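Participant: The following comprises the amino acid sequence and a computationally predicted model.
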Amino acid sequence: MLADPFHTALKARLQAGEWPAGQRLPSIRQFVAEGNASYHQVTRAFAQLASEGLLSAQPGRGHFVTPLAQASAVSASEAPVRMQGDALFKLLQGGPHLTKLGCGWLPAAWRDTELLAKAIRRTARLEQSALAEYGDISGYLPLRKQLSVHLKRQTRLDVPPDQLLTTLGATQALDLITRLLIQPGDHVLVDEPCNGNLVRLIQLAGGHVVGIRRTADGPDIEEMQQYLARHKVKAFYCNSTYHNPTGGNLSPHNAFKVLRLASEHDFMVVEDDVYGDFNPHLRQTFAELDNLERTLYVGSFSKCLSASLRVGYIACPAHLVEPLTRLKLLTCVAVPAFCERFVNTILVDGTYAGHMKQLQQKLIAQQVRTQQALARHGWELEMQPQGGMFLWAWHPQVEDQAELITRLERHDILLMPGASFSVGRDYRRYLRINCTHFAPAVGKHFKV
């Protein structure tokens, strides 16, 4: 269920200590009189906060603040010591007052929450049994059929439903694939720069991670050839569309060369295309060229719909479906049935297509505005995306962005340092900037 603004605001006030433990809250009528919420919203928020243990309902007397209200507030200072300086942890746990310029998701204002809420209510009416049942281990079959249609339309990939497996977002998809493919000591290639969590995920399985420089049209083929001439490689992990963090796209000739190397040197290609649906055009994928012979394709709806909606999927060779399904059964059993039916609903009725069309156009316009604003202050870009969220930026006069990151944090602006995307290269002079969180008020801080 999408969070109600009044509930979110009242919870924040409780955690900030506006009312001490044991004090009675103003009445429902008083909150309604403030004009920020309806009677229904206030009563629902009170009930939810009571269920969370932050309020105690006393019949005939009202609602009282519990000691848990202040204790439940999460701050970086209360986090484990090792996490306090972690940039990603700060972005994920930071409050709504922060400008999360370095994050990997859309701001709340970019999400049509009313449209999604309507689809949720419609799904709840039609699929009430899904509220209480386990989902299908392979994934809701009507959804997998819709995914087949969706992928055919967007990428030309012709994949049957029985070669699709739903997952708890792309993170679980990559985890399942890595558990299956990678053994301790295996050499694994990744884009560099790349998602630091992916590097740690592979290392968790015992893999030896090697970065291949990302160019404007995909991985550096010459660098890949040189490494393959010396080492046996198990897999190559790659973002194909709006690469994280550079924003670049895969070209057909680059994809063809990578797949030829995969065939010659017997390694698998793991294609992470979680940003693919932000592309308004037919996009190039490894999976479509390869027809899923040596490719496992990962997609997700979390980036474009809601970070809390954990629905991703894997398209894979037929012989890998069963072992991946067994791993999914061991680790999570199934994706929540209601979430799968919700995604199916918006794919079937066109809601998703309309939502994405609006997002795609907004992203294109926002990229132009952000790139122009940075250029005015002398910043340069490794690539100049025409869509998507990311920019990989640097300034000729700055060798290390640590000072800028610290300075912007004092203004409640959080960034991701280039080092977070490194495997072996020095990226201290780089920043990942999410253009959807960029605004004129933010741009003034980038004057060097």
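Facilitator: In hand now; what should we look at? Residues are numbered from 1 along each chain as shown.
Participant: use CA for all of it now, contacts and neighbours both
Facilitator: Fine.
Participant: Check the gap between the spatially most central residue of the chain and residue 116 for me.
Facilitator: Residue closest to the average C-alpha location in the chain (CA atoms, centre = their mean): residue 303, at 4.5 Å. Distance, residue 303 to residue 116, using CA to CA, to the nearest Å: 14 Å.
Participant: what about the nearest residue to residue 14 once chain neighbours are set aside, neighbour count?
Facilitator: Leaving out its chain neighbours, the residue that sits closest to residue 14 by CA to CA, 6 or more residues apart in numbering is residue 69, at 5.9 Å. Using other CA atoms under 10 Å, residue 69 has 23 neighbouring residues.
Participant: got another, please set it beside the one above:
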Amino acid sequence: MILFTPKRPPPDGRTLVDQAVDAIEQAIDARILRPGMVLPSVRQFARDHRLSTFTVMTAYNRLVARGRLQSRPGIDYRVARPAPARPPAAAWEAPQVGPAWLLSDVFADHSMAIKAGCGWLPPDWHNEAGLQHALRQLVRVPVGQMASYGHPLGYHPLREHIAHHLGGYGLAADAGQILLTHGATQALDIVIRTALKPGDHVAVEAPCYANLLQILAMNGVIAHGVPRTPDGLDEDALDALAGAHPLRAVFVTTVLQNPTGASFTMAGAFRLLQLAERHDLLVVEDDVSRELLLEPAPLLAALASTRRVVYVSGFAKSVMPSLRVGYLLCEPNLLRRCAQTKMSLGLTSAEIMERTACQVLRDGRQGPYLRGVRERLGQAHDQTCQRMREAGFEIAHEPGAGLFLWARPRQALDHPGGAIGLAARALKAGIWLAPGAYFYPDRRDEGWFRFNVAYSSAPALWAFFREAARNPE
């Protein structure tokens, strides 16, 4: 059976394997090859079409991977039978807004046309050239160098790079003090599981990173909110809280806080560290957005050393969320215990991802890329704040940098269901909003929302708020 005549040299870059795959697929689609029919053996197909057996074997295996052929090793290849017809997809329904949706389901939900409440950069903002170059370099690495589980602390060259980078911020560290993790969120989980126990009391910012609240709750740790201010934490509230409860730790985001976008001032940082020293509190510093900052800001771990501070960061904001590479830095004894926790939870972290991150960070494209991102975010802040002022929003703070704004539309105060009710209404219109209630330990709903400025330019978003103002439900 002759299905095609190979063209040499291949036209338009279509290799001989590509030509064979296309010919067989066309024969299947035209019903020349029917479901269940046995194909010629690899040697026979190669002789009939004047191809190498390697070319035919590669083509057959590619068609197996695509589900067009079935393979019985050592026996034959035959045309795969079509999969049973699936029932028609149900009509789309808006998901139910809630903490579970915000923290997990939303990552699998691609139905939202406008993601004003999300926590990451748009896909077309990423350093595509740097990432592609890193992946090309990765495929050149011999498989044997990546076949094992890797070091418990993570890929050493990346840890060296991180240590050198942090030195530029005044934080003296070496690679042996750094533990790589599956994202910064896992780093927080590892610290909580290692340094705390069920029933312990901790202070968190109010509002704070929503996933942190879930991690603390799952580990049985009791979280108390301390108001976040544009300068840092409300020190009087933290001092009173430490006097009322046996606090073990305080969790803070130093710069471009999620969700308010606020950054600590130097005075605010010193006051927090003084309180931590007075009450013997472990300070867990979440610092994932520093690379998006326009100007210098305090780094607690550099001011107080890792004796008092556990430093957590990652590359979801500066490189790419799906890379899932984070890290923590702390004093040696705690680091050893954190490494044991990491190994107990899931063995080593993914060295392939760590190698990719290392290559991106060492490539000369990352610096100019980040400068461009900071500029675009600054413009997005200006535009979003202007739209909010025109719409009568209350803006808690205007950082001018980073991803987030914390703002309150008057519609949320008028809406019968508050911000949560307004967010549920927005979902039906294909708009994802992040209600402020999910960022507070006590789930208070005071009408606030977290806005991602990189996703807040769509006219339909502001048309929705205008309509909600005219017709509160």
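Facilitator: That came through, no problem. Computed from a predicted model, the values in this text were never measured in an experiment.
Participant: Just give the TM-score of the two.
Facilitator: Here the TM-score for the pair of chains, by TM-score structural alignment, normalised by the length of structure 1, is 0.82; 403 aligned residues with a CA RMSD of 3.1 Å.
Participant: picking up where we left off before, buried ones in the host helix or strand of the residue nearest to residue 14 of structure 1?
Facilitator: Residue 69 of structure 1 belongs to helix 68-71 when assigned by DSSP states H and E. Buried residues in helix 68-71 of structure 1, counted by 16 or more other CA atoms under 10 Å: 69, 70.
Participant: Would you state the strands of structure 2 in chain order?
Facilitator: 69-72, 76-79, 178-181, 201-206, 222-229, 232-233, 247-253, 282-286, 309-314, 326-329, 394-395, 404-408, 434-435, 449-452 (DSSP state E).
Participant: Need the counterpart of residue 233 of structure 1 in structure 2.
Facilitator: Aligning on TM-score structural alignment places residue 233 of structure 1 opposite residue 247 in structure 2.
Participant: Could you do residue 110 of structure 1 as well?
Facilitator: That one, residue 110 of structure 1, aligns with residue 125 by TM-score structural alignment.
Participant: repeat for residue 310 of structure 1
Facilitator: So residue 310 of structure 1 corresponds to residue 324, using TM-score structural alignment.
Participant: What sits closest to its match if chain neighbours are left out?
Facilitator: Per CA to CA, 6+ apart, closest to residue 324 of structure 2 is residue 183, 4.4 Å.
Participant: And the match of residue 233 of structure 1, how close does it get to residue 202 of structure 2?
Facilitator: Taking CA to CA as the measure, residue 247 of structure 2 falls 5 Å from residue 202 of structure 2.
Participant: now swap in residue 85 of structure 2 and tell me
Facilitator: Distance, residue 85 of structure 2 to residue 202 of structure 2, using CA to CA: 53 Å.
Participant: Please list all residues in contact with the match of residue 310 of structure 1.
Facilitator: Residue 324 of structure 2 is in contact with 182, 183, 184, 314, 315, 316, 353, counting by CA atoms under 8 Å, 6 or more residues apart in numbering.
Participant: one more time with 7 Å
Facilitator: Counting by CA atoms under 7 Å, 6 or more residues apart in numbering, residue 324 of structure 2 makes contact with 182, 183, 316.
Participant: What is the neighbour count of residue 109 of structure 1?
Facilitator: 9.
Participant: ugh, typo on my part, it should be residue 100 of structure 2
Facilitator: Neighbour number of residue 100 of structure 2 under other CA under 10 Å is 12.
Participant: Residue 324 of structure 1 is in contact with residue 174, isn't it?
Facilitator: No - Residue 324 of structure 1 is not in contact with residue 174 according to CA atoms under 7 Å; the separation is 10.9 Å.
Participant: Please say which of those two ends up with more neighbours.
Facilitator: Of the pair residue 324 of structure 1 and residue 174, residue 174 is the one with more neighbours under other CA under 10 Å, namely 24 against 20.
Participant: could you measure the alignment partner in structure 2 of that one against residue 181 of structure 2, distance?
Facilitator: Aligned by TM-score structural alignment, residue 174 of structure 1 pairs with residue 188 of structure 2. Residue 188 of structure 2 is 10 Å from residue 181 of structure 2, where distance means CA to CA.
Participant: Now do the same for residue 7 of structure 1: its match in structure 2.
Facilitator: The alignment leaves residue 7 of structure 1 without a partner in structure 2, by TM-score structural alignment.
Participant: Alright, calling it a day.
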